[in-house]
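Peer 1: I'd like to go over a predicted model; first the sequence, then the structure.
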Amino acid sequence: MGMILLNPGPANTTMGVKLAQIVDDICPREIEFGQIMQDVSSGLLKFVQGSSKARAVLFGGSGTLAIESCLSSVVGSEDKIVIIVNGAYGKRMFDIAKAHEKNVIAFESDFLSPIDFMQLKVFLESQKPQFVGVVHSETTSGLLNDLKQLSFICKPLGIKIISDCMSSFACYPLNLNEIDYIVASSNKNLQGMAGVSFVVANVDNLKKASHSRSVYLDLKAQDEYFTRTQQMRFTPPVQILYALKKAIEELCIETLEGRYLRYKKNNSILRKGLLGLGLEIFPKESFGVIITAIKMPKDIDFKTLHDTCKKQGYTIYPGKIEGLEMFRIANIGEIYPYHIEGFLNILRQFLQNLVGENA
C-alpha cells in the first residue's frame, strides 16, 4: 500500500476495488450497465434495516450533492425543518436548506458534547417542524449523535428525520424504522472511490420528494427514472460504479459487524496511544469509532506535523472547529491496527524530537 490516508474519506481502497475500474469502455445506456447500477442500488440496501419497501437512489457526485438533493426535494414550501448543528456538516445542512429558501431553524449544540435531548424535545415541541436534519457521525469531531434517541423524540411528534450518514453508513447499523432518509456516499466506510452518492428511503417517502426547484437534484425524478429505465437521468460516473459494486461485494464478505469491529479496534488503539503520548483527545463521550479530534500540542503548527507524517507515508487532516487548534485522525478504509501503530510511532518520534530541540 502507498500513502495511508488518515483523513475521513476518501479512504484507502483494496486492490480489488482499484482494479474493478479497469473495464472495457461501455455506453452507460446499455442494458449491461443498467444491471451494474441495479446491483449497486440493491446492494446498498443490504446494510440498512427496515428496508423491505426501500430504494437507494444514486447520483453522480459527492455526498453533499445527495444532501442537497434530499433537503431540496423532501422539504416543501409549507414545511418547517429543524437542523441540529453540532458540527461543520450540520452547519452545511443548514446552509443548504437556507440556500433553497426552506423554512429552516437551527438547534445549536456544543460541537464536542452530546446533544441535550431534553432540551431538544422542548425545542421541537415549541417549533413543531415536519422534519429534523442531523449528521449521524459528525466528521468535524467524531461525535456520534444518537439516532435511536432522536427517533424516540421525533416519532411521537410526527417529525421525519433526514440523516447525513456519510461517516456512519457501512459501519453502523441504520434503520429506516427510526430515520426516514439516509444519505451517504461511496468513498468513506464503503471503501469505494469518490464520485457516487445516494439517498435511501422507503418508496412512499420518495414519492413525496417532489419539491426541488433544481432539475439535476430532483430526488423523485431521479428515483422514478431509474425505476423505469435502470439508468440515471444524466451521465453516471461509469468506472466509479464498477468500483462501488466491487466494494459492496467486499463488504458483504467482511460483513457490517466485521467492518465495525475492525474500525473499533483501530480507534481503540488510536485513542489509547494518543492518551499515552499525553495528548488531549475529543470527544470525551458519545464518540464513534470513525474519527478522533486531537488538541494540537503547544508550539506545533499543523503543516509541520502534516509534512512530517506525509514524508513517512501517512496523511493526517486539519481540525474544523473555529477557534480551536486541532487536527483529526480517521481510522476508516482499508487500514488495520498495524497501520495505526505505525502512525503512533511517527507521532511519538515527532514529539520526542520536539522535546529534544526545546531542551
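Peer 2: Now that the structure is in, tell me what you want to look at. Numbers count the residues shown, from 1 in each chain.
Peer 1: CA only for contacts and neighbour counts going forward, please
Peer 2: Will do.
Peer 1: show me the contact partners of the host helix or strand of M118.
Peer 2: Assigned by DSSP states H and E, M118 falls within helix 117-127. Residues outside helix 117-127 that contact it (C-alpha atoms under 8 Å, 6 or more residues apart in numbering) are V82, F107, Q149, L150, I153, L157.
Peer 1: want to compare, so here's the second one:
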Amino acid sequence: MVTDLIYRNFSPGAADARSSWEKFFTKPYLYPRDAEFSSLIRDVSVGLQEFCQTDASVLLLSTAGTGAVECAIAALPGDTKAVVIHNGYFGERLFDVARYHLRNVSAFELPFGEPFSIIHSDKFIKFANGQNADVLICTHLETSSGVLNDVALLGDVGKSVKAITIVDGISSIGSVECRLKDWGINCFIASTYKSLLCPPGLSFIVADSRFIAKAHRKWSYFFDMERLISVSMKSQYLWSPNPLALHCLKQVLNDINKEGQDEYFGKLQEKALNFRNKISQGGLKIFGNPAFLSPCFTILQLADNNASNWLSFLKENYGIVIGKGLGNDPEKYLRIGHYPNIAAEDFDFLADALLTVYRELKGNIRA
C-alpha cells in the first residue's frame, strides 16, 4: 500500500466540494423567521425556477433526495393508480416507495441499462391506459446504469393519457439542462449535493398546480405536504434549515447563470466525452447506449465479477475512490462519478490509473 496518498473522490454519491464551502462558514447564522432569511429563501427559490425553466412552485426541505421522493409520492391519495418505469436500481427504489404508500402500483419494466425512449412510446401508452394510470413516475438519470431516460417523452405520454408526471431528478440536476415547462413535468424532485455541489441535507420539489391539487394526503408530521407548500409560499422554511447549503446553492446558481447554461453544460459534456474516449481507446468497456449517457456518471462493465478487487487496488495504490455496481450484480460494474468541480487533470489521473489497473489485473474488463 502506498503511503501519503492524496485521496480523490470519484464516487457516485455526494460530491466532494468542501473547498468551495469554506467561504460560507464565516457568514452570520440567520434566524429562520427573520426577513433576511426569507430573502435568502426567495432568492434560492427564484434561482431554481430560472435554472429549471419553470414557473411552478419550489418547495425546499431538509432531507436526502429519497426523503423528498417519499414526501411527494406519499402525499398522493392512497387509491392513486401509478405506473413506475423500472430499468435499474433507482427505478426499483421508486417502485418500492410507491408501493409502500399507494395501493395500485405497476412497473413498466425495461432491461437493465435500456433507457426509456421513443421506441417504447406506443407500448408505454398502451400499458398506462391498461392500468388506468393517473400518475406516471420515472428517474431522469438512472445512476446504477448511467443512462438518461427521456422525460420529455414521459411528459408527452402524461398529457396523452391525462396522468400527472413525477420525475426523480436527484442525480441529473446540475449535470444536464432542466426544461420542466417544455417537458410537461408536474413534479420534479431533486437534491443539491451531487452536481449542484452543495453540502448534504438540502433537497427540493418543483410542483405545479396539477400536482399540488392532487397531493393533499396527510401521512407524516415531518413530511406534511400542505404545510410545506404553505410555508414555501411565504418564503419560509419547514423545520430547521441548513443555511450553509442555501448560501452555497445561491452561489452555484449565480455562477452557472453568469457563465450561461449552454456553455456550462457543454463543458461538462466535453469533459465526459474526453474521459470516455481515453479509457475506451485503452480497452475499457463503457456500459450503456452512448446516445443516452449522462455527463456525470460513467459505468464500466467487468468481465470477471471482480469490482471489489478494483476498488481496493485503486484506493490503496492511487487514492482513488469509486463505487461498484448496485442491484443483482454489484461485482460486475464500476460506477464513476465525475462532477462539475473535478478538474481536467484529475480526469486524466483517473483515466491513467484505470488503464494501469486494467493491465495489472490482466484485462479483466471485457474489451
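Peer 2: Arrived safely. Quantities reported herein were computed from a predicted structural model and do not represent experimental measurements.
Peer 1: mind checking the TM-score on these two?
Peer 2: Remark: TM-score between the superposed chains equals 0.90 [TM-score structural alignment, normalised by the length of structure 1]; 351 aligned residues with a C-alpha RMSD of 2.2 Å.
Peer 1: contact partners for the residue lying closest to P115 of structure 2 once chain neighbours are set aside?
Peer 2: Excluding the flanking residues, the one nearest P115 of structure 2 by C-alpha to C-alpha, 6 or more residues apart in numbering is N149, at 5.1 Å. Neighbouring residues of N149 of structure 2 by C-alpha under 8 Å, 6+ apart: P115, F116, S117, C138, T139, H140, L141, E142, F292.
Peer 1: what residue of structure 1 takes the place of E226 of structure 2?
Peer 2: Using TM-score structural alignment, the equivalent of E226 of structure 2 in structure 1 is K220.
Peer 1: so that match touches S73, yeah?
Peer 2: Yes - using C-alpha atoms under 8 Å, K220 of structure 1 makes contact with S73 at a distance of 7.4 Å.
Peer 1: what sits against Q269 of structure 2?
Peer 2: Per C-alpha under 8 Å, 6+ apart, neighbours of Q269 of structure 2: P295.
Peer 1: mind checking which helix or strand the aligned residue in structure 1 for it is in?
Peer 2: Aligning on TM-score structural alignment places Q269 of structure 2 opposite K264 in structure 1. Using DSSP H and E, K264 of structure 1 sits in helix 256-276.
Peer 1: surely T298 of structure 2 is in a strand?
Peer 2: Yes - remark: T298 of structure 2 belongs to a strand, assigned using DSSP: H, G, I helix; E, B strand; the rest coil.
Peer 1: which stretches in the stretch 101-250 of structure 1 count as strands?
Peer 2: Listed in chain order, the strands of the stretch 101-250 of structure 1 (DSSP state E, counting those that start in this stretch) span 103-108, 131-135, 137-138, 143-144, 160-164, 174-175, 181-185, 196-202.
Peer 1: how about TSV for the ones you listed, with distance to Y225 of structure 1 and mean neighbour count added?
Peer 2: As requested, these are exported to TSV (distance: least, C-alpha to C-alpha, whole Å; neighbours: other C-alpha atoms under 10 Å):
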stretch	distance to Y225 of structure 1	mean neighbour count
strand 103-108	29	18
strand 131-135	26	25
strand 137-138	31	28
strand 143-144	35	28
strand 160-164	22	25
strand 174-175	25	19
strand 181-185	19	28
strand 196-202	15	24
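Peer 1: was I right about Y333 of structure 2 contacting I299?
Peer 2: Yes - counting by C-alpha under 8 Å, I299 is a contact partner of Y333 of structure 2 at 6.5 Å.
Peer 1: ok so, going back, now do the buried residues in the helix holding K264 of structure 1.
Peer 2: 256, 259-260, 262-271, 273-274 (16 or more other C-alpha atoms under 10 Å).
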